[in-house]
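In: Structure of the sequence below:
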Amino acid sequence: MRLRNVRRSSNIEDRRRSGGSARGAGLGGVGLLVVLAIGYFAGIDVTPLLQATGSGGGQTQPRELRPEEERAADFAARVLGTTEVVWSDIFPAQLDMEYTPPVLVLFSGQTASPCGGATGATGPFYCPTDEKAYLDTAFFAFLSRQLGAKGDFAAAYVIAHEVAHHVQNEIGLLPEVNAARQQATEAQANGLTVRLELMADCLSGVWARNVDGLLEPGDLDEALNAARRIGDDYLQSRAGREPQPHTFTHGTSEQRSRWFATGYERGMVDDCDTFGAQRL
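Out: Next comes the predicted model:
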């Protein structure tokens, strides 16, 4: 992805110098990310493991960021900048609305949010309460090395996906679905969540179509591969579990890649209506 001349977003809140909470520190950096991501994507509650490996409360001392961490922050800020340009154009053109971008919080290890701490069932996530997306940039390495989703555009897709949840919040869909989930059975709530996630994948595809001039050969394949690698069926199998469709919260590998491709090919928000779709 050609980002050298792309402006950096100013909507970045960098908490990484604080080092994050000591809770869960016994796992180590990448090890912690592996546990968090498997729990998040595979629907496994890993909070007890994090509690057991933690060394107590409190914050670590401020630290200097490594060069690769600085590069990750620069990358995230530039990708976020592209989402701001794209959605600021699409909102008035397709939705007759004005777009207000989210803040991207960069953290290391763990952090807190109004939606709860970044432990257990979290990885990259969006909190509608404070309208911020949260990302441990070490997740990029996990995505590439552990899940096999290599390439900078795979990492960019992760950011675009969380921004897509903000888009859902901006148009009023996220609070409606959250309210419906509160009244639903667990299986029904999971089904609603799958539709939300697949819609976010599709909206990520809409973003990708609109940054086409920044794409390099192979970028689209990187994003599609990333979508497949974080399908519920793939991740549950990878975690040694028999895939259980009623527990899915993000959709299968096939669904995630197909909805991303739909957004990319059509470029319209209306075509991402997974709630009205007969086939997911």
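In: Please count neighbours and contacts with C-alpha atoms only from this point.
Out: OK.
In: Which residue ranges of the protein form strands?
Out: Listed in chain order, the strands of the chain (DSSP state E) span 12-14, 103-107, 125-127, 132-136.
In: Show me how far the second one is from its chain's centre.
Out: Relative to its parent chain, strand 103-107 has a centroid offset of 12 Å by CA atoms, centre = their mean, to the nearest Å.
In: Could you name the helices and strands sitting against that strand?
Out: strand 12-14, strand 132-136 (3 or more CA pairs under 8 Å, 6 or more residues apart in numbering; DSSP states H and E).
In: Out of these, which is the most enclosed?
Out: strand 132-136 (a mean of 24; mean count of other CA atoms under 10 Å).
In: Mind giving me the packing neighbours of that strand?
Out: So strand 132-136, by 3+ CA pairs under 8 Å, 6+ apart, packs with strand 103-107, strand 125-127, helix 152-170.
In: before we move on, the earlier item: let me have the helices and strands packed on strand 103-107 in TSV, extended by distance to Ala121.
Out: Converted to TSV, the helices and strands packed on strand 103-107 look like this (distance: least, CA to CA, whole Å):
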stretch	distance to Ala121
strand 12-14	22
strand 132-136	13
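In: Ala239 touches Ile38, doesn't it?
Out: Yes. In terms of CA atoms under 8 Å, Ala239 counts as a neighbour of Ile38; the distance is 7.2 Å.
In: and these two? which has more neighbours close in?
Out: The neighbour count for Ala239 versus Ile38, taken as other CA atoms under 10 Å, is higher for Ile38 (23 against 14).
In: Would you do the same for the sequence below? I want to compare the two.
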Amino acid sequence: MKWEGNRESDNVEDRRNEGGSGFGGGLLGGRSIGIGTVVVALLASWIFGINPLTVLSLLSGGGGSPSAQVQQQTPAQKPPADDRMAAFVSTVLADTEDVWKDVFAKSGGTYQEPRLVLFRGATQTACGQGQAAMGPFYCPGDQRVYIDLGFYETLKNRLGAPGDFAQAYVIAHEVGHHVQNLLGISARMDQMRGRVSTANYNILSVKLELQADCFAGVWANHAQSARQILEQGDVEEAMNAAAKIGDDALQRSGGGAVVPESFTHGTSAQRQRWFDAGLKNGSIQACDTFSARSL
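Out: Next up is the predicted model:
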């Protein structure tokens, strides 16, 4: 992926020096926690078992106003200038900003940029306590994407999905959730919680996640057209990552039976299909998973 020398976003907060302080020394509260020791929990919570739109609310008990759950943050810190991985995610975020600003503008709308928070172990969010074991996630309450960069080692070494474009796909997927939030899709989804059965809510969750995959493809389409960011093998990296994090693949890798009724993010084939749909069409309209006859 061609990213070096491109614009970096100013919407990146570096909380890694906080070390998860303020959470009482829980399992994931310390800065020294090793990502390898929580990989099973990471897979279960980020990719397999919990909707990223509700995971933090669930952890915080699902009650109270978001603002009441967050203590005052110290002034936002910028990542060090010589931090290559921070520069990478800042550049990818900037590219998503450029793409979605243009897409929204062409539809007569205004894109509100999200912020991306780098943290270690645990951090405070408007949705409750965020932990590294969740993997990357988006909190609609504060319009922030959260990521512990140790996840990328897990993606490469534990999941078998290496490559910088696979890493960019992860960020673009979470930004896709932000786009859903701006479009009101997330709110409509949230209203369905408790009104439908668990099985039906899981089906809706799959459609939400596949749409975020498709939005990641929309970003890649426009970024390639505008800045020719793709190199040989990049698309294959993203498709491989999508395959590795399908619900069916994760259930098989965990040694259990494949249970379609428990899917919340979609199968490997579905995740690949919808990322590819966004990549080829480059339009929000092509990502209407909720009206699709087949996923």
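In: For Asp233 of structure 1, which of the strands of structure 1 is the nearest?
Out: In terms of CA to CA, the element of the strands of structure 1 nearest to Asp233 of structure 1 is strand 125-127, at 19.9 Å.
In: That closest one vs structure 2, mean deviation?
Out: When structure 2 is overlaid, strand 125-127 of structure 1 sits 0.6 Å from its aligned residues on average, using mean CA distance after the TM-score superposition for structure 1.
In: residue range for that strand in structure 2?
Out: Per the alignment by TM-score structural alignment, strand 125-127 of structure 1 matches residues 137-139 in structure 2.
In: that older thread, need the strands of structure 1 in a markdown table (columns: distance to Ala25 of structure 1).
Out: Formatted as a markdown table, the strands of structure 1 follow (distance: least, CA to CA, whole Å):
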| stretch | distance to Ala25 of structure 1 |
| --- | --- |
| strand 12-14 | 19 |
| strand 103-107 | 14 |
| strand 125-127 | 20 |
| strand 132-136 | 14 |
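In: And those strands: which comes nearest Asn5 of structure 1?
Out: strand 12-14 (18.2 Å).
In: on contacts alone, who are the packing partners of that closest one?
Out: Right, strand 12-14 of structure 1 is packed against strand 103-107 by 3+ CA pairs under 8 Å, 6+ apart.
In: quick one, helices of the stretch 101-250 of structure 1?
Out: Along the stretch 101-250 of structure 1, counting by DSSP state H, counting those that start in this stretch, helices occupy 139-141, 152-170, 173-182, 186-210, 219-229, 232-238.
In: looking at those helices, which is closest to Ala277 of structure 1?
Out: Distance to Ala277 of structure 1, taken as CA to CA, is lowest for helix 186-210 among the helices of the stretch 101-250 of structure 1, at 9.3 Å.
In: what angle do the closest one and helix 152-170 make?
Out: 120 degrees (axes from the mean of the first three to the mean of the last three CA atoms, to 10 degrees).
In: corresponding residues in structure 2 for helix 186-210 of structure 1?
Out: Counting by TM-score structural alignment, helix 186-210 of structure 1 sits on residues 198-222 of structure 2.
In: And the contacts of the matching stretch?
Out: Contact with stretch 198-222 of structure 2 is made by 51, 96, 99-100, 169, 172-177, 180, 189, 192-193, 261-266, 270-271, 274-284, 287-290, 295, as judged by CA atoms under 8 Å, 6 or more residues apart in numbering.
In: Quick one: buried ones out of the residues you listed?
Out: 51, 96, 99-100, 169, 172-177, 180, 189, 262-266, 270-271, 274-284, 287, 289, 295 (16 or more other CA atoms under 10 Å).
In: The alignment partner in structure 1 of Arg158 of structure 2: what's it in contact with?
Out: By TM-score structural alignment, Arg158 of structure 2 lines up with Gln146 in structure 1. Listed by CA under 8 Å, 6+ apart, the contact set of Gln146 of structure 1 reads Val34.
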